[in-house]
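**Q** Provide a 3D model corresponding to the input given below.
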Amino acid sequence: MRADVRRWLHHRTYSASAWQPADVLAAKRRAGCTISVVLPALDEERTVGAIVAALRTWLIEDHPLIDELVVMDSGSTDRTAAVAARAGARVVHVDTVLPEHGRVPGKGEALWKSLAVTTGDLVVFVDADLVAFDPRFVVGLVGPLLADPGVGYVKGLYDRPLDTPEGLVPSGGGRVTELLARPLLNAWWPELAGFVQPLSGEYAGRRALLESVPFVSGYGVELGLLVDILEEAGVDAMAQVDLGTRRHGHQPDAALGRMAGQILQTALARRPSAGPSSAELLQFLGSGDGIEAVNWDVGVLERPPMRSVRAAEQHRRGA
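**A** As a prediction, this is how the structure comes out:
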């Protein structure tokens, strides 16, 4: 493992259990800042209501940490908007925001437009398809931002159980992460290799930083933000926090393929133009003591065409 990544993992990896709502609320008041929570949603009537209700009860009524709770509806055809509003969120339809810029489909569009309709100094993004949602996610994500002014962007990491026909497997989620995003980051942006869940949908940032970088319209938004914030603020302004366990619906392989295509296009548009790519791959495995980092050499060698080998051998014998 690179020494800088090892230092970053030690210095910028936190646990959500380190922060209690009352302590984070006190830190927020000392800082004099406001917090907006945004849920991008498309046809999530089954889960969005419970998430909104949990956030409103625990972090608005019991512990007034959240100042704005907004659901960005990307054109749902089900009852997502009605369910979210009834649970206590302000629902904003994406098409009504910045109409002069037109409409682009995708999650990243909803996140980008949310910056135009919210005012919080800190902005927290939470996916709307989570099952058994824990509002401590938000506490953990804003904790590092309030504790250290040098931190500008915080990603969530978590155990990610995989639902299978045989039941719930303790781990195995994150297929696009392991097969595409992690190899890309390790090869072209090795400073970011320490992010356990680079594509996680739960993250938070300072508004000033989020408004200084572009947002990719589709599923490439998470990888794009990592790379662009690295360029804008440096890796030490970035952190990750262990949120425990995250459960959500899993998509079929064909849908994951389309997601991977958008992530690949995002990476290709940002690919460093000079220098060789790294041949190391840092992976993270679950263990009895938590998460174990394992480094692999994934470098490859290329052999020449056999015809050229034979020609060289014949030339040597003739000589």
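**Q** Only C-alpha atoms from now on, for both contacts and neighbour counts.
**A** OK.
**Q** Let me know how buried residue 171 is, in neighbour terms.
**A** As a burial measure, residue 171 scores 13 neighbours (other CA atoms under 10 Å).
**Q** Does it lie in a helix or a strand, and which?
**A** Assigned by DSSP states H and E, residue 171 belongs to no helix or strand.
**Q** how many other residues sit next to residue 53?
**A** Applying other CA under 10 Å, we find 19 residues neighbouring residue 53.
**Q** That one contacts residue 86, doesn't it?
**A** No: applying CA atoms under 8 Å, one finds residue 53 not in contact with residue 86, separated by 9.0 Å.
**Q** quick one: secondary structure of the nearest residue to residue 180 once chain neighbours are set aside?
**A** Distance criterion CA to CA, 6 or more residues apart in numbering; nearest residue to residue 180, sequence neighbours excluded, is residue 260 at 7.0 Å. With DSSP: H, G, I helix; E, B strand; the rest coil as the basis, residue 260 sits in helix.
**Q** Any figure for the gap between residue 260 and residue 164?
**A** Separation of residue 260 from residue 164 (CA to CA, to the nearest Å): 21 Å.
**Q** more crowded one of these two?
**A** Neighbours of residue 260 and residue 164, each counted by other CA under 10 Å, are more numerous for residue 260; the result is 20 against 10.
**Q** does the more buried one really touch residue 176, like I thought?
**A** Yes: Residue 260 is in contact with residue 176 according to CA under 8 Å; the separation is 6.3 Å.
**Q** so how far is residue 273 from the spatially most central residue of the chain?
**A** Central residue of the chain (CA atoms, centre = their mean): residue 200, 3.1 Å from the mean position. Separation of residue 200 from residue 273 (CA to CA) stands at 27 Å.
**Q** Burial check on the nearest residue to residue 56 once chain neighbours are set aside, number of neighbours?
**A** The shortest distance from residue 56 to any residue other than its chain neighbours is 6.7 Å, reached at residue 88 (CA to CA, 6+ apart). Residue 88 has 18 neighbours, counted by other CA under 10 Å.
**Q** List the residues that contact residue 88.
**A** 52-53, 56 (CA atoms under 8 Å, 6 or more residues apart in numbering).
**Q** how near is residue 169 to residue 267?
**A** 30 Å.
**Q** Settle it for me: which of those two has more neighbours?
**A** Each of residue 169 and residue 267 has its neighbours counted (other CA under 10 Å); residue 267 has more, 19 against 13.
**Q** dump the residue contacts of that one.
**A** Residue 267 neighbours (CA under 8 Å, 6+ apart): 184, 223-224.
**Q** would a markdown table of those residues with distance to residue 160 be doable?
**A** Output for the contacts of residue 267, formatted as a markdown table (distance: CA to CA, whole Å):
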| residue | distance to residue 160 |
| --- | --- |
| 184 | 21 |
| 223 | 19 |
| 224 | 22 |
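**Q** What subset of the residues you listed is buried?
**A** With neighbours counted by 16 or more other CA atoms under 10 Å, the contacts of residue 267 contain buried members at 184, 223-224.
**Q** Dump those to a markdown table, plus distance to residue 81 and secondary structure.
**A** Listed next are the buried ones among the contacts of residue 267 as a markdown table, based on distance: CA to CA, whole Å; DSSP: H, G, I helix; E, B strand; the rest coil:
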| residue | distance to residue 81 | secondary structure |
| --- | --- | --- |
| 184 | 36 | helix |
| 223 | 28 | helix |
| 224 | 28 | helix |
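**Q** Please generate a structure for the following sequence too, so the two can be compared:
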Amino acid sequence: MLDEVDRWLERRSWSAVDRPLPRLLAAKRAAGPAGRVSVVLPALNEEATVGDIVAAIRRELMTEETPLVDELVVMDSGSTDRTSAVAAAAGARVVHRDDVLPRLPALPGKGEVLWRSLMVTSGEIVCFVDADLRDFDPAFVSGIVGPLLTEPDLALVKAMYDRAIGNAPVGGGRVTELVARPLINLYWPQLAGFVQPLGGEYAARRSLLERLSFPVGYGVELGLLVDALRTVGLDALGQVDVGVRKHRNQDGPALGRMAAAIYRTAHARLARGPLIRPELTQFERGPDGSFVPRTHPVDTEERPPMRTVPEYAARRHAA
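**A** Okay, the predicted model is just below:
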């Protein structure tokens, strides 16, 4: 590991307990408009978990006594279940992906809704939290928002945690360990200190997010992290330990598709030229017992920096 990363780990890695809520509330008051916090939950068919997450944030971080979060938005990515109804009943403002920037046909993928969320939120600090978390702890929000309120030179903070799989407290994050971490160590060694580089829980200043392009699919976390390093430098990035993350684990073929998106995102940033064939073929047994190929497209689209979108520029100017 680079000496620079060793020093960064000492300076820019914390635990959520390092910043008690009263300290964060005082820092938020002192920051004024710059301390306004928006929380965004990207959701696709998460009716089983999204309500509990919304309820916990409202109960612990959006009361008169603890007004840390100003805005809580669930971005529905085209759910066919009761995700929107459950989220709204729990107290979130629900925004449907297709209702944002309607002149641009929506593309499938998590990164697409994160990008569009910048159009419908107002906080100068934007916090993203996956909507499939179980046993949700509000420290996933307060922990990663905290350093941005108390350290003015920080621009992006990621959560770090143990990743449970099944009944085991660790062992999740298979795409991280098998794909993302080797790529990061080989090509972006300054980022080697991030415990969960692909984690979906992170907070950033709007002033940074609006300057970055967003891969529309699963590669969004790697893309944003690499581009943030290039844009603001390692010392403007941090991470916070929030404990254990429990969520719905994916099966092998789904992980393969995620891995392909990670490779594509890395490839684009390494400037090695266009991909010859942006797709992934996997195999499964058919009814007759033979292996059947299934080919899936790999996301190749990226949304441009939001500040280049006319509607966003007009909205910010009006604000």
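**Q** follow-up on the earlier one: just to check, the residue nearest to the centre of the first structure is in contact with residue 222?
**A** Yes: using CA under 8 Å, residue 200 of the first structure is in contact with residue 222, at 7.3 Å.
**Q** mind listing the strands for the stretch 201-319 of the first structure?
**A** For the stretch 201-319 of the first structure, the strands defined by DSSP state E, counting those that start in this stretch occupy 203-206, 238-245, 247-248, 280-287, 290-297.
**Q** What helices and strands are in contact with the third one?
**A** The contact analysis (3 or more CA pairs under 8 Å, 6 or more residues apart in numbering; DSSP states H and E) places strand 247-248 of the first structure against strand 130-131.
**Q** how far apart are the strand it packs on and its match in the second structure?
**A** Here the mean offset of strand 130-131 of the first structure against the second structure after fitting is 0.2 Å, by mean CA distance after the TM-score superposition for the first structure.
**Q** Over in the second structure, find the residue span that strand aligns onto.
**A** Across the second structure, the stretch matching strand 130-131 of the first structure (TM-score structural alignment) is residues 133-134.
**Q** And residue 280 of the second structure? What does it align with in the first structure?
**A** In the first structure, nothing lines up with residue 280 of the second structure, judged by TM-score structural alignment.
**Q** circling back: tell me how far the counterpart of the residue nearest to the centre of the first structure in the second structure lies from residue 225 of the second structure.
**A** Residue correspondence to the second structure (TM-score structural alignment): residue 200 of the first structure is matched to residue 199. For residue 199 of the second structure, the distance to residue 225 of the second structure (CA to CA) stands at 11 Å.
**Q** Then residue 160 of the second structure?
**A** Distance from residue 160 of the second structure to residue 225 of the second structure, by CA to CA: 14 Å.
**Q** the more surrounded of these two?
**A** With neighbours defined as other CA under 10 Å, residue 160 of the second structure and residue 225 compare such that residue 160 has more, 27 against 21.
**Q** Quick one: the helices in the stretch 51-200 of the first structure, in order.
**A** Secondary structure of the stretch 51-200 of the first structure (DSSP state H, counting those that start in this stretch): helices at 80-87, 107-117, 136-147, 175-176, 182-188.
**Q** how about the closest residue to residue 31 of the first structure other than its chain neighbours, what does it touch?
**A** Nearest non-adjacent residue to residue 31 of the first structure, counting by CA to CA, 6+ apart: residue 146, 7.4 Å away. Residues in contact with residue 146 of the first structure (CA under 8 Å, 6+ apart) are 24, 27-28, 31.
**Q** Provide the count of other residues in contact range of residue 67 of the first structure.
**A** By the criterion of other CA under 10 Å, residue 67 of the first structure has 16 neighbours.
**Q** Relative to residue 34 of the first structure, how far out is it?
**A** Counting by CA to CA, the separation of residue 67 of the first structure from residue 34 of the first structure is 6 Å.
**Q** shared neighbours of those two, which are they?
**A** Residues touching both residue 67 of the first structure and residue 34 (CA under 8 Å, 6+ apart): residue 120.
**Q** Give me the aligned partner of residue 271 of the first structure over in the second structure.
**A** Per TM-score structural alignment, residue 271 of the first structure is aligned with residue 270.
**Q** same question, residue 121 of the first structure
**A** Aligned partner of residue 121 of the first structure by TM-score structural alignment: residue 124.
**Q** I'd like the distance between that match and residue 37 of the second structure.
**A** Per CA to CA, residue 124 of the second structure is found 6 Å from residue 37 of the second structure.
**Q** Show me which of those two is the more surrounded one.
**A** Between residue 124 of the second structure and residue 37, counting by other CA under 10 Å, residue 37 is the more crowded of the two (26 against 18).
**Q** Tell me the counterpart of the more buried one in the first structure.
**A** Using TM-score structural alignment, the equivalent of residue 37 of the second structure in the first structure is residue 35.
**Q** Do I have it right that that match meets residue 125?
**A** No: counting by CA under 8 Å, residue 35 of the first structure does not reach residue 125; the two are 10.9 Å apart.
**Q** Tell me who's in contact with the residue lying closest to residue 69 of the first structure once chain neighbours are set aside.
**A** Spatial nearest neighbour of residue 69 of the first structure, excluding adjacent residues (CA to CA, 6+ apart): residue 37 at 5.0 Å. Counting by CA under 8 Å, 6+ apart, residue 37 of the first structure makes contact with 66, 68-70, 123-126.
**Q** which SS state does residue 37 of the first structure fall under?
**A** Using three-state DSSP, the structure places residue 37 of the first structure in strand.
**Q** mind checking how far it is from residue 101 of the first structure?
**A** Per CA to CA, residue 37 of the first structure is found 24 Å from residue 101 of the first structure.
**Q** and what of residue 261 of the first structure?
**A** 24 Å.
**Q** and if you look at residue 281 of the first structure?
**A** Counting by CA to CA, the separation of residue 281 of the first structure from residue 101 of the first structure is 39 Å.
**Q** okay, these two: which has more neighbours?
**A** Ranked by neighbour count (other CA under 10 Å), residue 281 of the first structure and residue 101 place residue 281 first, with 20 against 8.
**Q** so who does the closest residue to that one other than its chain neighbours touch?
**A** Spatial nearest neighbour of residue 281 of the first structure, excluding adjacent residues (CA to CA, 6+ apart): residue 296 at 5.1 Å. With contact taken as CA under 8 Å, 6+ apart, residue 296 of the first structure is in contact with 280-283.
**Q** try 7 Å
**A** Contact analysis of residue 296 of the first structure by CA atoms under 7 Å, 6 or more residues apart in numbering lists 280-282.
**Q** Equivalent analysis for residue 118 of the first structure, please.
**A** By CA under 7 Å, 6+ apart, the contact set of residue 118 of the first structure is residue 36.
**Q** same deal with the one 10 residues further on?
**A** For residue 128 of the first structure, the contacting residues are 39-41, 44, 47-48, by CA under 7 Å, 6+ apart.
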